[in-house]
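1. heads up, no residue letters with this:
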């Protein structure tokens, strides 16, 4: 979430006449993140988040927006979209497709504790179960095909050791197929900054704009890699066990999922190492943007490659 497209107070005040959420009081850019433009909006009736989409087009948005509405309807803590007076979730502002969602109370946590990881694992599994009845379909735009192509373009920017690691991991992932594993709706980006916490309780999941249909334990692996990561890239086994055990208590895993788990952790680390390398070396221009350090997920990948099958112990509880 960043600010690439500027919206003035006057522009937004006029645009809000298409909604029944009161008059504009305050607009403030949200600088965290790297993909879309986001503003915190306060009106005379409440607080909201306005997103302007920088790469997605209006016809691509119904999957994500309807998904948020579906999950909120099923009791998942997530930002529900707000319809305009034409009963549409998707609108246009300053030439960009836009969505307004309800503001969720809570704050991201920098250093998650065990209880927070436990709550997160349970809510993630509940989200996966609620997604079973969602009829929308979206292939993962940043799956193996994407990271394979992106890796080729990135080699010229990398030192020899990183080129070798990237080639080896992409090749190893390509040797495996996981079509037999349970799949469905995944968030695909459930990092600490995309979860709002009230103490040890989940306030809400946000930023669903990488959501797609993919392997469910891949989503769990993405989440573990961020929420349980230590400064050196190693995974805190206590937090990981709490998150995974809570997840499994809501959505039990089959033996094939547990067997595939170590490679899924590596796939999740690879995806975000490649995407951060891409944003680092080929950044988009924005008014309030920042780049995230790619080294973080290179370290996570190396840690998983070293740990191997030992990571399956996190499911023991």
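-> That came through, no problem. Given the structure is predicted, the values throughout are model-derived calculations rather than measurements.
2. CA atoms for contacts and neighbours, from now on please.
-> Fine.
3. on the three-state scheme, the nearest residue to residue 137 once chain neighbours are set aside is what?
-> Excluding the flanking residues, the one nearest residue 137 by C-alpha to C-alpha, 6 or more residues apart in numbering is residue 213, at 6.3 Å. Here residue 213 takes the strand state, with states given by DSSP: H, G, I helix; E, B strand; the rest coil.
4. can you give me the distance of residue 213 to residue 139?
-> Using C-alpha to C-alpha, to the nearest Å, residue 213 is found at 6 Å from residue 139.
5. more crowded one of these two?
-> Set side by side, residue 213 and residue 139 show more neighbours around residue 213, with 18 against 11, by other C-alpha atoms under 10 Å.
6. thought residue 294 was touching residue 277?
-> Yes. If you go by C-alpha atoms under 8 Å, residue 294 and residue 277 touch, sitting 5.4 Å apart.
7. quick check, residue 148 in a helix?
-> Yes. Assessed by three-state DSSP, residue 148 belongs to a helix.
8. contacting residues for it?
-> Applying C-alpha atoms under 8 Å, 6 or more residues apart in numbering, we find residue 148 in contact with residue 170.
9. distance of it relative to residue 110?
-> Residue 148 sits 31 Å away from residue 110, going by C-alpha to C-alpha.
10. what does residue 92 give?
-> With the distance defined as C-alpha to C-alpha, residue 92 ends up 34 Å from residue 110.
11. quick one: which of those two has more around it?
-> Neighbours per residue (other C-alpha under 10 Å) separate residue 92 from residue 110, with residue 92 holding more: 13 against 9.
12. give me the contact list for the helix or strand encompassing that one.
-> Assigning secondary structure by DSSP states H and E places residue 92 in strand 90-93. The contact list for strand 90-93, computed with C-alpha under 8 Å, 6+ apart, reads 15, 52, 58, 61, 62, 65, 83, 84, 97, 98, 99.
13. put this next to the previous one:
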């Protein structure tokens, strides 16, 4: 959520009249993240988030926007898109697609304990179940196809050791994805980026999750692996903290029981989640785009996590 496209209150004076929100009173850029331009927007009707999409095209956006609307209607605590007077959810601002969504209450929990991890696991299971009847389909755009296409682009920037790890893990994931176990994994719409800073808490109660713009249809287990790789680790080492892992997985399992195939795929999928974010951070570091506000992420963090998942077995799924 960097700011690539600058927007001022003056820019919104006429533009916002198409929405039932009253006048725009304040606009503040959000510097965290790296893919879209995001702003906290205050209007006469309340607090919202304005997003301008830098990479996604109009024709790609219905999946994300309608998924958020679908989940919100199912009682999942996610931002609700605000339609304009014509019922449109995505409109043009500065020549780019833009959307306004409700702003969630609470604050991110950056030092999660098992109780927070349990809340996340429970909510993630509810989200997966609520998405089963979502009619639109879009693959995970940062899935294996993207990994196979992107890895060669970053190879020239890597050390010998880094390049070797990227080659061997990419080959491992390609082989695993071609097997029967992977094919049998349950799947549907996934968030695919459910990090600590994308979830809000009020005390120990989860009050919402947001930033669905990496969502797509993938295995539910990949979504869980991505989540565990952030919520359940020691940040300095990348090692899993067993009590957090158990809390998250047990809460998820109570709402949506794991399958035997998921149990067999758990270790490879944790590696897949680490590989995806290591590669995306390598790409953003070495092949960056210009932005007014940009907070690049350190790729070595997910390199450590990937090496940890290769070298050390994680707690098993409850079955």
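-> Everything's here; your move. Keep in mind the model is a prediction, meaning the values are calculated, not measured.
14. what does the superposition give as a TM-score?
-> Here the superposed chains carry a TM-score of 0.97, computed using TM-score structural alignment, normalised by the length of structure 1; 314 aligned residues with a C-alpha RMSD of 1.0 Å.
15. sorry, back to before: more neighbours: which of residue 294 and residue 277 of structure 1?
-> More neighbours surround residue 277 than the other of residue 294 of structure 1 and residue 277, with 24 against 17 (other C-alpha under 10 Å).
16. OK, contacts around that one?
-> Here residue 277 of structure 1 is in contact with 154, 294 (C-alpha under 8 Å, 6+ apart).
17. repeat the analysis, applying 10 Å as the threshold.
-> 150-151, 154, 157-158, 271, 283, 291-295, 297-298 (C-alpha atoms under 10 Å, 6 or more residues apart in numbering).
18. for the residue nearest to residue 137 of structure 1, give its distance to residue 131 of structure 1.
-> Residue 213 of structure 1 is 10 Å from residue 131 of structure 1, by C-alpha to C-alpha.
19. what residues do these two have in common as contacts?
-> Contact criterion C-alpha under 10 Å, 6+ apart; residues shared by residue 213 of structure 1 and residue 131: 184, 185, 186.
20. so which of the residues you listed are in strands?
-> Of those, the ones assigned to strands by DSSP state E are 184, 185, 186.
21. between these, which has the most around it?
-> Within those, residue 185 tops the neighbour count with 26 neighbours, counted by other C-alpha under 10 Å.
22. could you find the counterpart of that one in structure 2?
-> With TM-score structural alignment as the criterion, residue 185 of structure 1 lines up with residue 189 in structure 2.
23. how about the aligned partner of residue 311 of structure 1 in structure 2, nearest residue that isn't a chain neighbour?
-> In structure 2, residue 311 of structure 1 lines up with residue 315, judged by TM-score structural alignment. Computed as C-alpha to C-alpha, 6+ apart, the closest residue to residue 315 of structure 2 that is not its neighbour in sequence is residue 242, at 6.8 Å.
24. residue 243 of structure 1 contacts residue 222, correct?
-> No. In this structure residue 243 of structure 1 lies outside contact range of residue 222 using C-alpha atoms under 10 Å: 12.0 Å.
25. okay, now residue 233 of structure 1: neighbour count?
-> Per other C-alpha under 10 Å, the neighbour tally for residue 233 of structure 1 reads 20.
26. show me what it lines up with in structure 2.
-> So, by TM-score structural alignment, residue 233 of structure 1 is matched to residue 238.
27. hmm, back to that, for the match of residue 311 of structure 1, give me its contacts.
-> Contacts of residue 315 of structure 2 by C-alpha under 10 Å, 6+ apart are 240, 241, 242, 243, 245, 246, 249, 266, 267.
28. if we can go back for a sec, list the residues that contact both of residue 213 and residue 139 of structure 1?
-> Shared contacts of residue 213 of structure 1 and residue 139, defined by C-alpha under 10 Å, 6+ apart, are found at residue 185.
29. and the equivalent of residue 279 of structure 1 over in structure 2, how far is that from residue 211 of structure 2?
-> Using TM-score structural alignment as the criterion, residue 279 of structure 1 maps onto residue 284 of structure 2. Counting by C-alpha to C-alpha, the separation of residue 284 of structure 2 from residue 211 of structure 2 is 18 Å.
30. look at these two and report which has more neighbours.
-> Using other C-alpha under 10 Å, the more surrounded residue of residue 284 of structure 2 and residue 211 is residue 211, with 22 against 17.
31. surely the more buried one meets residue 196?
-> No. Using C-alpha under 10 Å as the test, residue 211 of structure 2 is too far from residue 196 to be in contact (11.5 Å).
32. could you pull out the buried residues of the longest helix anywhere in structure 1?
-> Counting residues, the longest helix in structure 1 under DSSP state H turns out to be helix 255-281. Neighbour-count burial for helix 255-281 of structure 1 flags 257-258, 260-279 (criterion: 16 or more other C-alpha atoms under 10 Å).
33. now do stretch 56-69 of structure 2
-> By 16+ other C-alpha under 10 Å, the buried positions in stretch 56-69 of structure 2 come out as 61, 62, 63, 64, 65, 66, 67, 68, 69.
34. and what of stretch 233-245 of structure 2?
-> So stretch 233-245 of structure 2, judged by 16+ other C-alpha under 10 Å, has buried residues 233, 235, 238, 239, 240, 241, 244, 245.
35. what's the end-to-end length of it?
-> By C-alpha to C-alpha, the extent of stretch 233-245 of structure 2 from end to end equals 8 Å.
36. residues in contact with it: which ones?
-> 111-118, 121, 227-232, 248, 250, 301-309, 312-317.
37. what's the most centrally placed residue in structure 2 in contact with, if anything?
-> For structure 2, residue 193 is the residue whose C-alpha lies nearest the centre (C-alpha atoms, centre = their mean; 1.8 Å). Each residue near residue 193 of structure 2 by C-alpha under 10 Å, 6+ apart is listed here: 210-215, 223-224, 226-227, 230, 273, 277.
38. how about the helices in the stretch 151-300 of structure 1?
-> 160-174, 216-227, 237-250, 255-281, 295-307 (DSSP state H, counting those that start in this stretch).
39. out of those helices, flag the one nearest residue 9 of structure 1.
-> For residue 9 of structure 1, the closest of the helices of the stretch 151-300 of structure 1 is helix 255-281, at 29.9 Å, according to C-alpha to C-alpha.
40. mean deviation, the closest one versus structure 2?
-> With mean C-alpha distance after the TM-score superposition for structure 1, helix 255-281 of structure 1 departs from structure 2 by a mean of 0.4 Å once superposed.
41. starting at the chain centroid, how far to that helix?
-> Centre-to-centre, helix 255-281 of structure 1 and its host chain are 13 Å apart (C-alpha atoms, centre = their mean, to the nearest Å).
42. about what we covered before: now the contacts of residue 193 of structure 2: which count as buried?
-> Buried among the contacts of residue 193 of structure 2 (16+ other C-alpha under 10 Å): 210, 211, 212, 213, 215, 223, 224, 226, 227, 230, 273, 277.
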